[in-house]
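S.K.: Just a sequence and a predicted model for now, questions to come.
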Amino acid sequence: MDVEKVFHMNGGLGENSYAQNSYLQKKASDMVKHITLKSLEETYVSSTPESLGIADLGCSCGQNTLSTIREMVETIDKIVHKFSNIPPPEYRVYLNDLPTNDFNAVFKILPDFYKELNNQRHVQCQKLESSVYIAGYPGTFYGRLFPDKCLHFIYSSYSLHWLSKIPPGLYDKEGHSINKGKFYISKSSSLQVSKAYFNQFQEDFSLFLQSRSKEILSGGRMVLILLGRRDQNHVDRGNSFLWELLSQSFATLVSKGEVKQEKVDEYDAHFYAPSRNELEEEVKKNGSFKLERFEMFEIEHYTGPYMSHGTAVARTIRAIQESMISRHFGEEILDNLFENYGNLIDEEMGIEDIKPISFIIVLKRL
């Protein structure tokens, strides 16, 4: 399956859309927002450019995308307002995601976004006359996207754990999966499986750093938020366990005759949760960036009144994975699959906590 042509978050504003089911990602990015905005502030103050270039890589769609941009603009506005001798910059904002992303959903809410932002800026900083220019920039970030040295700040939230493709090392000479019945690295997976995923991560992240090193100015920064794992063990009660539960949900459908086992055996995830050491090693090998900050954190459980934590997680995963799963298995299984998945998560949470971890990394261009 060609990931670049198929993979996307669910568009629109419907019940299963990413816009309606990205609460957990928003909560996580808010937890480390102070790091993101402080890094942007330090980048701007060090050079006070007349035109500030910002890119959001893997922007997806919905209010989360524009709320982050609003906070960035407000942060710089406050600095300009505080130091009246600094002229306000114009903001060049590039929203990047795969061409399959629902950019139209973002464009439709831009007029209201501009109106609200300008009203707020006028009230808070009446002398500001700079403009905010926002553009969609479709394409994979595993490769070049922008002209040389045009960006000051790059932000990517919950995108870099998605690989550019399903690792080719997961298949034998006849094209059959060597990780049958599992979608990711599990206890029953061979060392060859974890090696295949690691090799693909190395190739992708190396290319990502190499590409960004050419596009970002010296002194510019990148803030990267992604899922990871605590140590060298690939199997834990975190991100890998959530994939294990998804494979169990499919096993239930197989037992009921709703899905064929062969179809399950043929499906693999284009996902990798790196360790801190693996990420640091790639940054070191690239040599273009200084690692300024690296922190691990856990996303707090969903505690809303309308659904359980398991249901919230299942809806989030569905909004992310539906494009890939429906392409391979068909749409008719989705409701039963993710109902089973949510129930399994809740059952396991009753036995022992599931604790997926995330990293936030700040890199400064040398």
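M.R.: Sure, I can see it.

S.K.: only C-alpha atoms for contact and neighbour calcs from this point on.
M.R.: Fine.

S.K.: And stretch 203-221, what's buried?
M.R.: 204-221 (16 or more other Cα atoms under 10 Å).

S.K.: Stretch 39-47 too?
M.R.: Within stretch 39-47, the residues that qualify as buried by neighbour count (16+ other Cα under 10 Å) are 39-41, 43-44.

S.K.: Stretch 344-359 now?
M.R.: 344-346, 354-359.

S.K.: cool, stretch 30-40 as well?
M.R.: With the criterion 16+ other Cα under 10 Å, stretch 30-40 contains buried residues 33, 35-37, 39-40.

S.K.: Save these as JSON lines, and put in secondary structure too.
M.R.: Compiled in JSON lines, the buried residues of stretch 30-40 are given as follows (DSSP: H, G, I helix; E, B strand; the rest coil):
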{"residue": "K33", "secondary structure": "helix"}
{"residue": "I35", "secondary structure": "helix"}
{"residue": "T36", "secondary structure": "helix"}
{"residue": "L37", "secondary structure": "helix"}
{"residue": "S39", "secondary structure": "helix"}
{"residue": "L40", "secondary structure": "helix"}
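
S.K.: In addition, the following structure is provided for comparison:
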Amino acid sequence: MEVPRELHMNGGVGETSYANNSSLQRKVISMTKPIMEAAITALYSTAGSTFPASLAIADLGCSCGPNTLFAVSEIISIIIDICNAKKHELPEFQVFLNDLPENDFNTLFSNFLPRFQEKLSEQMLKYRALAKLACFFNGVPGSFYRRLFPQESLHFIHSSSCLMWLSQVPRGLEGNKGNVYIARSSPPSVIRAFFEQFQRDFSMFLEYRGRELVVGGRMVLSLVGRRSNDPSSEECCHHWNLLATVLNVMVSEGLIEEEKLDSFNVPYYTPSPKEVRCEVQKQGSFLIDCLEVSEVNWDVFDTGFVPNDVSKDRAYGMAISMRAVAEPLLVEHFGEALIDEVFNRYRAQASDHISKHKTLAINVVISLKKIT
């Protein structure tokens, strides 16, 4: 499986696009703002009077849609407030937006960037500093599991809802029949293969970011994870288990070949806070400022269990959000003809799940300081 080519969200601005179905990810960015604010404040405190006139910010795994520039907007707003309070001159901003080459950069730069620049200009008016604002945007296609930037060229790195995606499908998953990810029926060898791939990838990510950040630079990462020590816990696997249920039924009906399903696994791993902390400490380039775990509803309007007459609409939201993320992988492996059927059935499975369970996702957030 050529993950760099396949692993991208649905582009464009249509009904099934990631741009229109990423409210959960937006909520995660909002929830992490206090941590970003603390990290950027600490960055300013460290720099003191020598703070650079040009500030380089990278958003890794930016995808395409309003969330990309929402994250950047939050970061710039924090810096503007700090500069205003400290009576610092605003730095020039270099903003690097990174994702895999198949990401829809065209829509990002043609549809969303102009709107963002207009809002940023409006925001600056209240500081009477419009003439001093300089913000330069760059697209950086490529995997964040390799080097992306020159040595010590970045001051702040942000990544949200991305690092649970692996650089490749782990090897040695032949025993994971009938599953698309880790499940209760997965043998220990399969669970170990996913975990070891995460270890290699996350260590590599930290190694490269350690080279690219200036000493004292900050990095705030958030990713889907789990509280439990058990990688097959329902709290981190239920959305993939629902997909596996759908595909298995379609196998039983002769719509999908069994061998085709058995050879499909997603390049994904939801780590525990302990696993994240351990890799940071082993790699050695960063000091952990903060490590937190929080819950977020898949349905951002959900306040708990919902009655059956409401669950169907929420099930549609859950299904279309999943489609925005998983469709490119499924199309590449199973073909495009069955995709509508897959997600119609996923909606039905989601409706049943929502009527019985809370649709929670676990978010792990870590704030890091470059020390070597």
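M.R.: Everything's here; your move. All values reported here derive from a predicted model rather than from experimental measurement.

S.K.: What value does the TM-score take for this pair?
M.R.: Their TM-score after superposition, calculated using TM-score structural alignment, normalised by the length of structure 1, is reported as 0.94; 359 aligned residues with a Cα RMSD of 1.7 Å.

S.K.: pull the longest helix from structure 2.
M.R.: For structure 2, the helix reaching the highest residue count under DSSP state H is reported as helix 308-334.

S.K.: So which residues of structure 2 form helices?
M.R.: Remark: helices assigned in structure 2 by DSSP H are 3-6, 23-31, 33-47, 66-86, 105-107, 113-125, 188-212, 234-252, 258-262, 273-283, 308-334, 339-356.

S.K.: post-alignment, the shortest one versus structure 1, mean distance?
M.R.: Once superposed with structure 1, the aligned residues differ from helix 105-107 of structure 2 by a mean of 0.6 Å; criterion: mean Cα distance after the TM-score superposition for structure 1.

S.K.: And that helix, what's buried?
M.R.: Under the neighbour-count rule (16+ other Cα under 10 Å), helix 105-107 of structure 2 has 105, 107 buried.

S.K.: what's the closest of the buried residues of stretch 30-40 of structure 1 to H161 of structure 1?
M.R.: Using Cα to Cα, T36 is the member of the buried residues of stretch 30-40 of structure 1 that lies nearest H161 of structure 1, at 18.6 Å.

S.K.: and the gap between the closest residue to that closest one other than its chain neighbours and I299 of structure 1?
M.R.: Closest residue to T36 of structure 1 apart from its sequence neighbours, by Cα to Cα, 6 or more residues apart in numbering: V223 at 6.3 Å. Distance of V223 of structure 1 to I299 of structure 1, computed by Cα to Cα, to the nearest Å: 18 Å.

S.K.: neighbour count winner among the two?
M.R.: For V223 of structure 1 and I299, the more surrounded residue by other Cα atoms under 10 Å is V223, and the numbers stand at 22 against 16.

S.K.: what's the counterpart of the more buried one in structure 2?
M.R.: Using TM-score structural alignment as the criterion, the counterpart of V223 of structure 1 in structure 2 is V220.

S.K.: Same check on K180 of structure 1?
M.R.: Alignment note (TM-score structural alignment): K180 of structure 1 maps to K177 of structure 2.

S.K.: hang on, its match packs against D262?
M.R.: Yes - counting by Cα atoms under 8 Å, D262 is a contact partner of K177 of structure 2 at 4.8 Å.

S.K.: pretty sure E235 of structure 2 is in contact with I362, am I right?
M.R.: Yes - counting by Cα under 8 Å, E235 of structure 2 touches I362, with 7.2 Å between them.

S.K.: Give the residues shared as contacts by the two.
M.R.: R226 (Cα atoms under 8 Å, 6 or more residues apart in numbering).

S.K.: tally of neighbours for P147 of structure 1?
M.R.: 10.

S.K.: counterpart of it in structure 2?
M.R.: Using TM-score structural alignment to pair residues, one finds that P147 of structure 1 aligns to P150 in structure 2.

S.K.: Identify the residues contacting its match.
M.R.: With contact taken as Cα under 8 Å, 6+ apart, P150 of structure 2 is in contact with E212.

S.K.: Report the contact partners of the closest residue to R5 of structure 2 other than its chain neighbours.
M.R.: Counting by Cα to Cα, 6+ apart, R5 of structure 2 lies nearest to E102, which is 6.1 Å off, once chain neighbours are set aside. Contact criterion Cα under 8 Å, 6+ apart gives 4-8 as the residues in contact with E102 of structure 2.

S.K.: Can you check which part of structure 2 stretch 320-328 of structure 1 sits on?
M.R.: When stretch 320-328 of structure 1 is aligned against structure 2 using TM-score structural alignment, it corresponds to residues 325-333.

S.K.: Residues contacting the lengthiest strand in structure 1, please?
M.R.: Among the elements of structure 1 assigned as strand by DSSP state E, the one spanning the most residues is strand 216-228. Residues lying outside strand 216-228 of structure 1 but in contact with it, judged by Cα under 8 Å, 6+ apart, are 29, 36, 39-40, 43, 46, 148-161, 239, 272-276, 356-366.

S.K.: And for stretch 16-26 of structure 2?
M.R.: Applying Cα under 8 Å, 6+ apart, the external contacts of stretch 16-26 of structure 2 come out as 9-14, 64-67, 70, 160-161, 296-300, 317, 320-321, 323-325.

S.K.: and if we set it to 7 Å?
M.R.: Under the criterion Cα atoms under 7 Å, 6 or more residues apart in numbering, residues 9-11, 13, 64-67, 161, 298, 300, 320-321, 323-325 lie in contact with stretch 16-26 of structure 2.

S.K.: Ok, stretch 116-134 of structure 1 next?
M.R.: 81, 88-94.

S.K.: how does it look with 8 Å?
M.R.: Residues from elsewhere that reach stretch 116-134 of structure 1, judged by Cα under 8 Å, 6+ apart: 70, 74, 77-78, 81, 88-95.

S.K.: are any of the residues you listed buried, and which?
M.R.: By the neighbour-count criterion of 16+ other Cα under 10 Å, those include these buried positions: 74, 77, 81, 88-95.

S.K.: and the two most separated of the residues you listed?
M.R.: The distance between the two most remote of these (Cα to Cα) is 26.2 Å, for H81 and L95.

S.K.: if I look at the aligned partner of S233 of structure 2 in structure 1, how far off is S275 of structure 1?
M.R.: In structure 1, the residue paired with S233 of structure 2 according to TM-score structural alignment is D236. The spacing between D236 of structure 1 and S275 of structure 1, counted by Cα to Cα, is 12 Å.

S.K.: Between those two, which contacts overlap?
M.R.: A shared contact of D236 of structure 1 and S275, defined by Cα under 8 Å, 6+ apart, is any residue touching both; here these are R229.
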